[in-house]
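> one predicted model, sequence on top.
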Amino acid sequence: MTISVGDTLPPVTFMTMTSDGPSPVESEAYFAGRKIALFSLPGAFTPTCSAKHLPGFVEKADELKAKGVDEIACTAVNDVFVMGAWAKDQGAEGKVTLLADGNAAFVEAIGLTMDGSKFGLGTRGQRFSMIVDDGKVTTLNIEAPGDFQVSSADYLLGQL
């Protein structure tokens, strides 16, 4: 079943890269008591993700925060080392928190996986964005396959 507006995010463990190395991030604690703009993309260093999706959120970080967002987070089915390197490459550090969903546990739990095996990518997360307020989904935008419209920073900003 696909997650919907009004649902609470499931408990999962993401990984994030810190100055001390990989660190687990428990979803229940991470989302508790805060308003988070969360977006998902198929993969770090992939064309649309690197040219448009993540850069849009990096560029609009201050505007999103001015509209009441406490933190901006990006998740992808990549390992924490790739996500850490991508954050540096994209200038995302301090603006967007990259949450590695290396085993696809999060996107499977919310019903938003995609099959990227014809491109050699295996199971990945669909492209989407959401506002999560104290662990509850209040806004949800799921892209049609191959599209990049409703999950952009600009689109989400317009919903706040």
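Arrived safely. Numbering: from 1, shown residues only.
> CA only for contacts and neighbour counts going forward, please
Fine.
> pull out the buried residues from stretch 103-122.
Buried residues in stretch 103-122, counted by 16 or more other Cα atoms under 10 Å: 103, 104, 105, 106, 107, 108, 109, 110, 112, 113, 114.
> is it true that residue 99 touches residue 77?
No: using Cα atoms under 8 Å, residue 99 is not in contact with residue 77; the gap is 9.1 Å.
> hmm, who's touching stretch 35-43?
The contact list for stretch 35-43, computed with Cα atoms under 8 Å, 6 or more residues apart in numbering, reads 49, 53, 68-78, 124-134, 151.
> try stretch 118-134
Contacts for stretch 118-134 (Cα under 8 Å, 6+ apart): 31-43, 76-77, 104, 107, 112-117, 137-143, 145, 148, 150-152, 156.
> buried stuff in it?
123, 124, 125, 126, 127, 128, 129, 130, 131, 132, 133, 134.
> again with stretch 66-82
Buried, per 16+ other Cα under 10 Å, within stretch 66-82: 69, 71, 72, 73, 74, 75, 76, 77, 78, 79, 80, 81.
> how long is stretch 124-139 end to end?
22 Å (Cα to Cα, to the nearest Å).
> same check, this time on stretch 4-23
End-to-end distance of stretch 4-23 (Cα to Cα): 29 Å.
> please flag which of the buried residues of stretch 103-122 sit within strands.
Judged by DSSP state E, these include 113, 114 as members of strands.
> between the buried residues of stretch 103-122, which is nearest residue 27?
residue 106 (9.3 Å; Cα to Cα).
> go ahead and confirm the closest one touches residue 12.
Yes: counting by Cα under 8 Å, residue 106 touches residue 12, with 6.1 Å between them.
> just the strands in the chain please.
Secondary structure of the chain by DSSP E: the strands cover 13-18, 21-26, 35-40, 71-76, 97-100, 113-115, 123-125, 128-133, 136-142.
> show me what the first one is in contact with.
Put plainly, it is strand 13-18. 22-27, 79-81, 83-84, 97-102, 106.
> next up, a structure to set beside the first:
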Amino acid sequence: MTIARGDRIPSVPIKLVGAGDTIDTTSDAVLGQGLVVFFGVPGAFTPTCDTSHLPGFIANTAKFKALGVSKIVCGTVNDHHVTKAWAERSDAIGKIEFIADGEGNLADALGLSKQMAGMGKRFARFAMIIEDGVVRDLFVQDVTGVTVSGAPAILMALQSAQVTA
């Protein structure tokens, strides 16, 4: 069953990759406080993830912060070494935090895992807005490419929420 609006983020062991050392922690510890944008990609260094999905969030970090987002987190079903290399090469360190979900346990717990030909278990492409550990909005990409789960769509959702608040 896929996580839905109003659901609490599950507590699953993950590795948090950021500016310092990789930290063993849990998904709810990383995603459970403040206003968080969490997006998942099928794989580090894969074409669409690397050239379309991640760069949009990096380029719009200041806009997300201006809308009250306390952190942006990218999840990938890769080991922490690959995830860190991708974060460093993408110049995302200090702007975005990364969850390395090497076994896909968080992807499974969220109901957002999928088998991809030749790649095994991966995250489906998605983005969510989480407020104090509860899913406020979920955007799962149904088609190839980055549309509903990309930075522009998530910025629009955040702006729309501010207008109606």
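Happy to help now that I have it. Keep in mind it's a predicted model, so treat the numbers as computed, not measured.
> between the buried residues of stretch 103-122 of structure 1, which is nearest residue 3 of structure 1?
Ranked by distance to residue 3 of structure 1 (Cα to Cα), those are led by residue 110 at 5.0 Å.
> tell me the counterpart of that closest one in structure 2.
When structure 2 is aligned by TM-score structural alignment, residue 110 of structure 1 is paired with residue 110.
> so what's its match up against?
Under the criterion of Cα under 8 Å, 6+ apart, the neighbours of residue 110 of structure 2 are 1, 2, 3, 9, 10.
> same thing but 7 Å
Residues near residue 110 of structure 2 by Cα atoms under 7 Å, 6 or more residues apart in numbering: 2, 3.
> where do the helices sit along structure 2?
27-31, 47-48, 54-59, 61-66, 80-89, 105-110, 151-164 (DSSP state H).
> superpose on structure 1 and give me the mean offset of the fourth one.
Its aligned residues in structure 1 lie a mean 0.5 Å from helix 61-66 of structure 2 after superposition (mean Cα distance after the TM-score superposition for structure 1).
> what sits up against that helix?
By Cα under 7 Å, 6+ apart, the list of residues contacting helix 61-66 of structure 2 reads 95, 155.
> ok, 8 Å please
Contacts of helix 61-66 of structure 2 (Cα under 8 Å, 6+ apart): 71, 72, 95, 155.
> please apply the same query to the last one.
Identification of contacts with helix 151-164 of structure 2 by Cα under 8 Å, 6+ apart yields 53, 56, 57, 60, 63, 64, 67, 127, 129, 147, 148.
> what number of residues lie near residue 150 of structure 1?
Neighbour count of residue 150 of structure 1, defined by other Cα atoms under 10 Å: 17.
> what residue in structure 2 is paired with it?
Counting by TM-score structural alignment, residue 150 of structure 1 lines up with residue 148 in structure 2.
> distance of that match from residue 138 of structure 2?
Computed as Cα to Cα, the residue 148 of structure 2 to residue 138 of structure 2 distance reads 10 Å.
> try residue 70 of structure 2
For residue 70 of structure 2, the distance to residue 138 of structure 2 (Cα to Cα) stands at 18 Å.
> please apply the same query to residue 130 of structure 2.
For residue 130 of structure 2 relative to residue 138 of structure 2 (Cα to Cα), the value is 9 Å.
> and what of residue 155 of structure 2?
13 Å.
> settle it for me: which of the two has more neighbours?
residue 138 (20 against 17).
> which position in structure 1 pairs with the more buried one?
Superposed on structure 1 with TM-score structural alignment, residue 138 of structure 2 falls opposite residue 140.
> what sits closest to its match if chain neighbours are left out?
Closest residue to residue 140 of structure 1 apart from its sequence neighbours, by Cα to Cα, 6 or more residues apart in numbering: residue 130 at 4.4 Å.
> now for the one you found: what does it line up with in structure 2?
Using TM-score structural alignment, the partner of residue 130 of structure 1 in structure 2 is residue 128.
> please name the nearest non-neighbouring residue to the aligned partner of residue 57 of structure 2 in structure 1.
Aligned by TM-score structural alignment, residue 57 of structure 2 pairs with residue 57 of structure 1. In space, and not counting its chain neighbours, residue 57 of structure 1 is closest to residue 153: 5.1 Å by Cα to Cα, 6+ apart.
> ok, now how distant is the one you found from residue 52 of structure 1?
Residue 153 of structure 1 is 9 Å from residue 52 of structure 1, by Cα to Cα.
> now residue 124 of structure 1
For residue 124 of structure 1 relative to residue 52 of structure 1 (Cα to Cα), the value is 18 Å.
> show me the contacts for residue 3 of structure 1.
Residue 3 of structure 1 makes contact with 110, 111, 112, according to Cα under 8 Å, 6+ apart.
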